[in-house]
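Next input, structure requested:
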Amino acid sequence: MSRIPAGQLNVRKIDGLEDGIHGDGGNLYLTIKGQARHWTVRYFNPTTHKRREIGIGSAYILTLAKARQVAIDIRRQAAEGIDPLELKAKAKKQKQIPNFAELAERYITEQQAGWKDPRSAPIWRSSLSRIAYPIIGSKIVSSIDTDDILAVLRPIWTVKTETADRVRGRIERILDYATTHHWRDGNNPARWKGHLSNILPKPSSVAKVQHHGAIEWQKIQLVIANLQKSDEVSALAVQFLCLCASRSSEVRFARWEEIDLNQAVWTIPDQRMKTGKEHRVPLSTPAIAILKKVEAFKKDHHSFVFPSIKTGKGLSDVALSKVLHHAANTKKVSIHGLRSTFRYWCGEATSWPRDVT
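Here you go, the predicted model:
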């Protein structure tokens, strides 16, 4: 392109140049305007064959020798069919795209306000940092493909199937988030249906479902009798949970403002229900008797019905599990399994319809 012989400029000559465009040869030009001085390189677009010009930096920063070397590199790129301006634009765009770890943190931070369980955000961060980040954490989200997802999942798919599937779902949601923000194009490589389902075996086929340990309903009376031997808050909470067939978190974080002793109704607000809908629980006489026992703690602690005596906060799930294991004389049963015990009793010992139970 350039008809100017190479090496037209030198440091001394540059110092005396006036405003204008000055060629060094080899398609390298120095533009001077007042105090501003910057280098440009001209070349032909390898596809359209139109002349283009790319700025390569200030003459105050880029020396003449360095500018000449950059010009050589640009001419080589054009000769190899690469448009330097398009390459520069692509590099700039990629620099603005976050990597997976950065985007995951942003997604968790933005979404956690809408998650019911306060443990969700720490669980997401823990699982991703242990399993996904070592492999794809530093990759920009636009470059993550199916092979990357498989590199994360395959090592644990058959040995920690439930964890692997949960991590897959979390990655899928984060990459969908990236697509919505125009940081990705195309299909989601972490999608199960119609994609990974064609590669990996179904989770249900490689891992047996672990049901919560349930006490046989014929034996629950003995367990309750053992719980009644203790006046500890955790023992009272487990009894109340059995009587109301409630979930652990619903009982542990129950507050006095939800209880109406006069109407014998416990109203659990929607934000504390798994279904997201307000739930009214009719209180039996034994349940009310338990509430009257724990009323003594109401003055010394804030509004939790079953507070931890040490902290004044709601009881932990471990506290309930520990007292149940002691009462049942086995660790093979779980707090959540008490709901199954209730369900079996309804189905086998009563005539109530399934929808009612």
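
contacts, neighbours, all on C-alpha from now
Noted.

pull the longest helix from this protein.
Here the longest helix in the chain is taken by residue count, with DSSP state H as the criterion, and it is helix 161-180.

Just give me how far that one sits from the chain centre.
In terms of Cα atoms, centre = their mean, to the nearest Å, the gap separating the centre of helix 161-180 from the centre of its chain is 8 Å.

Quick one: residues in contact with that helix.
The set of residues external to helix 161-180 that reach it, using Cα atoms under 8 Å, 6 or more residues apart in numbering, is 103-104, 107, 124, 127-128, 131-132, 141, 149, 153, 156-157, 184-185, 188-191, 203, 206-207.

ok, of those residues, which come out buried?
Buried by 16 or more other Cα atoms under 10 Å: 103-104, 107, 124, 127-128, 131-132, 141, 149, 153, 157, 184, 188-191, 203, out of the contacts of helix 161-180.

if we can go back for a sec, what residues sit buried inside the longest helix of the chain?
Neighbour-count burial for helix 161-180, with 16+ other Cα under 10 Å as criterion, is recorded at 161-162, 164-165, 167-168, 170-179.

go on, stretch 227-238?
In terms of neighbour count (16+ other Cα under 10 Å), stretch 227-238 has its buried residues at 227, 233, 234, 235, 236, 237, 238.

wait, isn't the third one in contact with residue 325?
Spelled out, it's residue 234. No. Taking contacts as Cα atoms under 8 Å, residue 234 lies outside contact range of residue 325: 12.0 Å.

helices or strands next to the host helix or strand of residue 266 in the packing?
When elements are defined using DSSP states H and E, residue 266 is found to belong to strand 265-268. Taking 3 or more Cα pairs under 8 Å, 6 or more residues apart in numbering; DSSP states H and E as the contact definition, the neighbouring helices and strands of strand 265-268 are strand 259-260, strand 279-282.

One more sequence to fold, the one below, so I can look at both together:
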Amino acid sequence: MPRKLSNVLTPLTVKNAKPGRHADGGGLHLLVKETGARSWVYRFMLQGKSRDIGLGAAGPGGISLADARAARDALRLKVKAGTDPLEERQREASKAVTAAQAAAIAGITFRAVAEAYIGANEASWRNDKHRQQWRNTLASYVYPVMGELPVADIATAHVLTILEPIWKDKPETASRVRGRIETVLDAAKARGYREGENPARWRGHIAQILPPRTRLKRGHHKAMPYAVIPAFMVNLRTREAMAALALEFVILTAARTNEVLGATWAEIDLDKAIWTVPASRMKAAREHRIPLSPRAVEILLTVRPLGTANLFATDKGGKLSAMAMAMLLRRMKLDCTVHGFRSGFRDWAAECTGYAHEVCEMALAHVVGNKAEAAYRRGDLFDKRRRLMADWATYCASDGAAGATVTPIRGVVA
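Sure thing, here's the model as predicted:
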């Protein structure tokens, strides 16, 4: 039988050993690479298989020969007891990684995940008001309760602490807050920051605790009858406020309030009298060309010297608020909304003109027809809409005594 090696190496041979594997006995080996790097390895047999486990660097600044032998002896005892030291080390390393990950996740708060979610998604939200509402509702209702809590620890009790005080008195707000919490927690789970069911989920969870919310009864926007719009326009033009010019422009273009207030000069072609609203600012997410009547162009020429980015701005250059026009109507003691003028335009077009239904609907940027019809209609009926908007501007500038300046063709045909 070959002689068993025992304590073959010395500190001097460890220092001077050439590249290769050098046995010391009992499974301890010194590995020397071509670069001169040295390390200790313990080779053992377990269940008929030979395995190597590294003990660390050898030589100056590394593990000494005596310490390497001590480490080998400790591992030999484990092997004799049936323990695989390599698998044991791997388990310990895995536990360390898991503990480190848990510690890192414990430092990730709900606020951090929410702000990251908003930052990643707000560019796709077309409505500025929607962006602001996300931040405002979280800051007002959510962050005071669980903004600084680890997102992994958010539970149903935290969600209910937020929702219960406002569920009956502010049902619309409460519902939106719940939905936003649910979205943030879903994002946290997708990133691996939490596990388990979403404690803000409505179906099968919050719905079993809180009653269905009271839904708002939404009626139509109060509209001014088209027959009195000309007289109103006369009154409106006596007012010098920027809100008055913006409101008149809204009426003449039949556009939505946010489309007008968000409009910039880059969207305007004064030479062609066309306003092109990009898809990103349209409710239907499609570009919309609006023909401008002479009076609409005149309004733009009036505000252009102000040099602001938006068509209509405050005295300080900021974007005009939608409330400015609403408050103007209130000061004029009128029981109608800005949006309601779109209804007035549509009623006038239907009752006082002979323009086709789709022309009138396209003037309001409504989606016309079913999918099949939309697939075949490539144009936007722009020339017809230009004549329609010119007639509308003429009507708005009339004395309104006759109810319209355009012959009611439908009545003639009837």
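
Find me the equivalent region of the strand holding residue 266 of structure 1 in structure 2.
Residues 274-277 of structure 2 are matched to strand 265-268 of structure 1 when aligned by TM-score structural alignment.

what's the offset of the matching stretch from the middle of its chain?
Here stretch 274-277 of structure 2 is found 27 Å from its chain centre; the criterion is Cα atoms, centre = their mean.

Could you check how far the equivalent of residue 171 of structure 1 over in structure 2 is from residue 122 of structure 2?
Residue mapping for residue 171 of structure 1 onto structure 2 gives residue 181, with TM-score structural alignment as the criterion. Spatial separation of residue 181 of structure 2 from residue 122 of structure 2 under the definition Cα to Cα, to the nearest Å is 16 Å.

show me where the stretch 1-150 of structure 1 has strands.
For the stretch 1-150 of structure 1, applying DSSP state E, counting those that start in this stretch gives strands covering 20-25, 28-33, 36-44, 51-58.

what's the following helix or strand after the helix or strand where residue 327 of structure 1 lies?
The secondary structure element spanning residue 327 of structure 1 is helix 317-328 (assigned by DSSP H and E). Following the chain from helix 317-328 of structure 1 toward its C-terminal end, the next helix or strand by DSSP H and E is helix 337-349.

just checking, what packs against the helix holding residue 327 of structure 1?
Partner elements for helix 317-328 of structure 1 (3+ Cα pairs under 8 Å, 6+ apart): helix 220-227, helix 233-244, helix 248-252.

hmm, 7 Å instead?
Contact partners of helix 317-328 of structure 1 among helices and strands, from 3 or more Cα pairs under 7 Å, 6 or more residues apart in numbering; DSSP states H and E: helix 220-227, helix 233-244.

Take the ones you listed and lay them out in TSV including distance to residue 76 of structure 1.
As requested, these are arranged in TSV below (distance: least, Cα to Cα, whole Å):
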stretch	distance to residue 76 of structure 1
helix 220-227	82
helix 233-244	75
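
closest one to residue 90 of structure 1 among the ones you listed?
If you check each of those against residue 90 of structure 1 by Cα to Cα, helix 233-244 wins as the nearest, at 59.1 Å.

Contacts for that closest one, please.
Defining contact as Cα atoms under 7 Å, 6 or more residues apart in numbering, one finds that helix 233-244 of structure 1 is touched by 224, 227, 251, 281, 287, 290, 306, 319, 320, 323, 338.

ok so, going back, ok, and which of the helices and strands packed on strand 265-268 of structure 1 has the densest surroundings?
Ranked by mean neighbour count, these are led by strand 259-260 with a mean of 17 (mean count of other Cα atoms under 10 Å).

mean shift of that strand relative to structure 2?
Aligned to structure 2 and superposed, strand 259-260 of structure 1 gives a mean residue distance of 3.0 Å (mean Cα distance after the TM-score superposition for structure 1).

one step back: excluding its own residues, what touches the strand holding residue 266 of structure 1? List them.
When contacts are defined by Cα under 7 Å, 6+ apart, strand 265-268 of structure 1 is touched by residues 258, 259, 260, 278, 279, 280, 281, 282, 283.

Count the residues that sit near the fourth one.
Residue neighbour count, defined by other Cα atoms under 10 Å, stands at 13 for residue 278 of structure 1.

what's the counterpart of it in structure 2?
Across the alignment, which pairs residues by TM-score structural alignment, residue 278 of structure 1 is matched by residue 287 of structure 2.

wait, that match sits on residue 278?
Yes. At 4.7 Å, residue 287 of structure 2 and residue 278 qualify as touching, with contact defined as Cα atoms under 7 Å.

got the helices and strands packed on strand 265-268 of structure 1 as JSON lines, with distance to residue 343 of structure 1 columns?
Conversion of these to JSON lines gives the following (distance: least, Cα to Cα, whole Å):
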{"stretch": "strand 259-260", "distance to residue 343 of structure 1": "24"}
{"stretch": "strand 279-282", "distance to residue 343 of structure 1": "16"}
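
Between those, which one is closest to residue 89 of structure 1.
Checking these against residue 89 of structure 1 by Cα to Cα gives strand 279-282 as the closest, at 55.7 Å.

Direction-wise, compare whatever helix or strand comes next after that closest one with helix 233-244 and give the angle.
For strand 279-282 of structure 1, the following helix or strand on the C-terminal side (DSSP H and E) is helix 285-294. With axes from the mean of the first three to the mean of the last three Cα atoms, to 10 degrees as the criterion, the two stretches helix 285-294 of structure 1 and helix 233-244 enclose an angle of 160 degrees.

Nice, that's everything, thank you.
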